[in-house]
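**Student:** Provided below for reference: sequence and predicted model.
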Amino acid sequence: MNKVQNEITLPFGGFYKNYNEIKPFIDKFPKWVKLINGTFQLILTNDIDSLFACALIMKKFNCNIGFFYDFNSIHMVKGVSTTKEKIIAVDMAVESGKAFDNHVVKINRNDEVNPESANLNIVYNIHQDNYFSKYGGSTALMVSVMYEMFDFKTLTENQLMILACIDSFYMGAYHPNTKNYVDAREAFENTISIMKLDVFKELFARKKAVDFENFAEIHGLKGTMWVRKKDCKLQTDINIDFIKSQFPMLNFDIEHLQFDKNSKFSKSNKNTLPAPQSKSKIDKLFTFALTRKYGYKATIK
């Protein structure tokens, strides 16, 4: 029986595919990625990658943002009632529980990982020794490919530029041809090939790295989000209006989110710390990410 595609044309280019299929290369992810529905609550973090990925997941599965993680606390949206099994962390390197993530979460190859995390760097066993072979794309890009959210060949240049700027995906195209970056360039080419994102090759051939840096700066893509103390609502310096104008089919609204309580962590390092020999040397981890080859960031329970 032939699969029927219900394609909803978008006013700014591209279309959203309204049928339920995910890419075959995601079959190594935990089974829950195929079982999401509107009863799930998402944990939003403080940057554009998480915001964009949440918007994609909400569009696909009709679920909602129920929490906000700012690395010091988790804030719960007022009125939310759920269980751990129904929560998905988005762009978060949590040590347990469901998550969509793109961080490197191992220091050495034998470190334990979260078995419920949908993370290509777990699938490909990325750690300190092969750090530059990591998946260098964003969580948002991974989610959009997984669930076939766009026909990338029909997206406008602005739409492609936004996707390329999220988590600096474009950087993979401009790594210097030196010994340290041979693995990174090869991993980037593999990502383009496996995800069938050849449309970006033409864009990167026409642009320079500075073009993406300027685009992100001009259009306010580098900002963050935080909870205001006075009214427990989110504030941001990300230019959400611009993102909305380019992806009007997605919901980026956060101003309605009202938080009524939070759970604070005992410790969180905003600056990268030198990594020990193993992640097991760090007690009571809630999140962990190897953000440089020899450095990490973490939140301690």
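**Tutor:** Here it is on my side, so go on.

**Student:** for the rest of this, base every contact and every neighbour count on C-alpha atoms.
**Tutor:** Will do.

**Student:** wasn't Asp241 part of a helix?
**Tutor:** Yes. With DSSP: H, G, I helix; E, B strand; the rest coil as the criterion, Asp241 is located in a helix.

**Student:** now it: how far from His127?
**Tutor:** 37 Å (Cα to Cα, to the nearest Å).

**Student:** and Ala187, by the same measure?
**Tutor:** Where His127 is concerned, Ala187 sits at a distance of 14 Å (Cα to Cα).

**Student:** and Thr287, by the same measure?
**Tutor:** From Thr287 to His127 the distance is 16 Å (Cα to Cα).

**Student:** between those two, point out the one with more neighbours.
**Tutor:** A direct count of neighbours by other Cα atoms under 10 Å for Thr287 and His127 places His127 higher, at 22 against 18.

**Student:** the structure to be compared is supplied as follows:
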Amino acid sequence: MIGEEIPLFIEIMMNIEYKKQLPKWYEDNKKYDLILTDDIDSLLSCAILKKVKQWEIEQVFLFKADSNKSIDYLGITSSATNEAVGVDLALQNGKCFDNHVTRIKSTDKWNDECINPNQFKNVTGANYSSKYNLSTVLLLWSLYDLPIPESEEGKMILLTIDASYVSYFSNYSYFNQMNKYYLCNVLGLNELYECQQRHKKYEFVHIMKKYKLNGKIKSNKGVLSTDINLLAMNIELIETGIWCELPEKKFKLHKLFQDIQVPITGTKNLIDIVGNPFCVALTKKDFLCYSEEIVKENENDIHKRK
């Protein structure tokens, strides 16, 4: 079924069925704050939510923010007053948009407030190759029915974020099928699938380098910066009405987390490895990354890690 050509009316029906199974808070008129993470997938996703919902970035979660690459940093602004939504952040509890696989087995708890195609498709470490292999940006682009960029480079930028194009060019046909399945049948973004068909892999690599889309977001004394070429990217996306920029607000250290990466061995469930992580994701079928709050830090140690 996945590898076959599917009529457009069936694709639309599947997209509607997908939306029916999502938690409904994404349609709320309620004001939420956003938690930004450290890359363009999160930042552009936040820009979408600011445009569509008027939700603002009031927190930032930066992975491996210390010199030893072992501490994750959560910063918060002085104007953060609302319930927070993680953006491209696999929260174990609470509202978030995400694209990671977060369960080792189907018996593991899932976050029922998370909007993530991997939960809709019941993807775990056991069937990891069936995972949603696209970006959080594309998930939100479909969810809020945004216009496709008019320029070819604009389309390519969307496909390059979080390396969404890579599965289309994979040597494994199943990954190719998953690319088409999620892009066309679930998200209904057929124009972007056709864009992949018009280009070679090296052209997307060029887009990545041209706009520095693999750049990171960093904090210096609470002020965010990045080497991502946001202005050039925004020009290519101008007709969509989305404008992507870093918040100018200053972020104050709120919490620190241990950044932990462990191989998965034997028959362990998630609960066997970690009790209550802040966020958790399988970066490979048998490799788990999670952030666990540091609760016994003295003030001097915290100050040194700012």
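**Tutor:** Yes, it's here. Every value quoted in this text rests on a predicted model; they were computed, and no experiment measured them.

**Student:** could you check which helix or strand contains Leu290 of structure 1?
**Tutor:** strand 285-292 (DSSP states H and E).

**Student:** swap that for Val205 of structure 2, sorry
**Tutor:** helix 201-210.

**Student:** residue range for that helix in structure 1?
**Tutor:** On structure 1, the counterpart of helix 201-210 of structure 2 by TM-score structural alignment is residues 209-218.

**Student:** buried residues, that stretch. List them.
**Tutor:** Using 16 or more other Cα atoms under 10 Å as the test for burial, stretch 209-218 of structure 1 gives Ala209, Phe212, Glu213, Ala216.

**Student:** that one vs structure 2, average offset?
**Tutor:** Overlaying structure 2 shows stretch 209-218 of structure 1 at a mean distance of 1.2 Å from the equivalent residues (mean Cα distance after the TM-score superposition for structure 1).

**Student:** who's in contact with that stretch?
**Tutor:** By Cα atoms under 8 Å, 6 or more residues apart in numbering, the residues outside stretch 209-218 of structure 1 that reach it are Met161, Ile162, Ala164, Cys165, Tyr170, Met171, Tyr174, Lys222.

**Student:** any idea which element the fourth one lies in?
**Tutor:** Cys165 of structure 1 belongs to helix 157-165 when assigned by DSSP H and E.

**Student:** which residue range of structure 2 does that helix align onto?
**Tutor:** The aligned range for helix 157-165 of structure 1 is 152-160, by TM-score structural alignment.

**Student:** same check on stretch 114-132 of structure 1?
**Tutor:** The aligned range for stretch 114-132 of structure 1 is 111-129, by TM-score structural alignment.

**Student:** so how far does the matching stretch reach from one end to the other?
**Tutor:** With Cα to Cα, one end of stretch 111-129 of structure 2 sits 21 Å from the other.

**Student:** got a list of what Thr37 of structure 2 touches?
**Tutor:** Thr37 of structure 2 makes contact with Leu43, Val60, Phe61, Leu62, Phe63, Val87, Asp88, Leu89, Ile217, according to Cα under 8 Å, 6+ apart.

**Student:** from those, which land in helices?
**Tutor:** Leu43 (DSSP state H).

**Student:** save the contacts of Thr37 of structure 2 as JSON lines, and put in neighbour count too.
**Tutor:** Below are these laid out as JSON lines (neighbours: other Cα atoms under 10 Å):
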{"residue": "Leu43", "neighbour count": "23"}
{"residue": "Val60", "neighbour count": "27"}
{"residue": "Phe61", "neighbour count": "24"}
{"residue": "Leu62", "neighbour count": "22"}
{"residue": "Phe63", "neighbour count": "22"}
{"residue": "Val87", "neighbour count": "29"}
{"residue": "Asp88", "neighbour count": "27"}
{"residue": "Leu89", "neighbour count": "25"}
{"residue": "Ile217", "neighbour count": "22"}
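
**Student:** closest one of the contacts of Thr37 of structure 2 to Lys255 of structure 2?
**Tutor:** Phe61 (9.5 Å; Cα to Cα).

**Student:** please say which position in structure 1 that closest one maps to.
**Tutor:** Using TM-score structural alignment, Phe61 of structure 2 lines up with Tyr69 in structure 1.

**Student:** contacts only, for that match.
**Tutor:** Residues in contact with Tyr69 of structure 1, defined by Cα under 8 Å, 6+ apart, are Ile43, Leu44, Thr45, Asn46, His75.

**Student:** among the residues you listed, who's most crowded?
**Tutor:** Leu44 (30 neighbours).

**Student:** now the helices: where do they sit in structure 2?
**Tutor:** Applying DSSP H to structure 2 gives helices spanning 8-20, 40-53, 117-120, 136-143, 152-160, 173-180, 190-197, 201-210, 230-236, 270-273, 299-304.

**Student:** how about residues contacting the first one?
**Tutor:** Taking contacts as Cα under 8 Å, 6+ apart, the residues outside helix 8-20 of structure 2 that touch it are Phe120, Leu143, Cys184, Asn185, Val186, Leu187, Gly188.

**Student:** distance check, the nearest residue to Phe257 of structure 2 once chain neighbours are set aside against Ile260 of structure 2.
**Tutor:** Excluding its sequence neighbours, the residue lying closest to Phe257 of structure 2 (Cα to Cα, 6 or more residues apart in numbering) is Glu293, at 4.2 Å. Glu293 of structure 2 is 11 Å from Ile260 of structure 2, where distance means Cα to Cα.

**Student:** which residues are in contact with each of those two?
**Tutor:** By Cα under 8 Å, 6+ apart, no residue touches both Glu293 of structure 2 and Ile260.

**Student:** looking at the two now, which is surrounded by more residues?
**Tutor:** Glu293 (18 against 15).

**Student:** how about the contacts made by that one?
**Tutor:** Lys255, Leu256, Phe257, Gln258, Pro277, Phe278 are the contacts of Glu293 of structure 2 under Cα under 8 Å, 6+ apart.

**Student:** number of residues surrounding the third one?
**Tutor:** When neighbours are counted by other Cα under 10 Å, Phe257 of structure 2 registers 23.

**Student:** next one: the fifth one
**Tutor:** Per other Cα under 10 Å, the neighbour tally for Pro277 of structure 2 reads 19.

**Student:** any idea what it aligns with in structure 1?
**Tutor:** Looks like Pro277 of structure 2 aligns to Leu285 there (TM-score structural alignment).

**Student:** same check, this time on the second one
**Tutor:** In structure 1, the position corresponding to Leu256 of structure 2 is occupied by Lys264, as judged by TM-score structural alignment.
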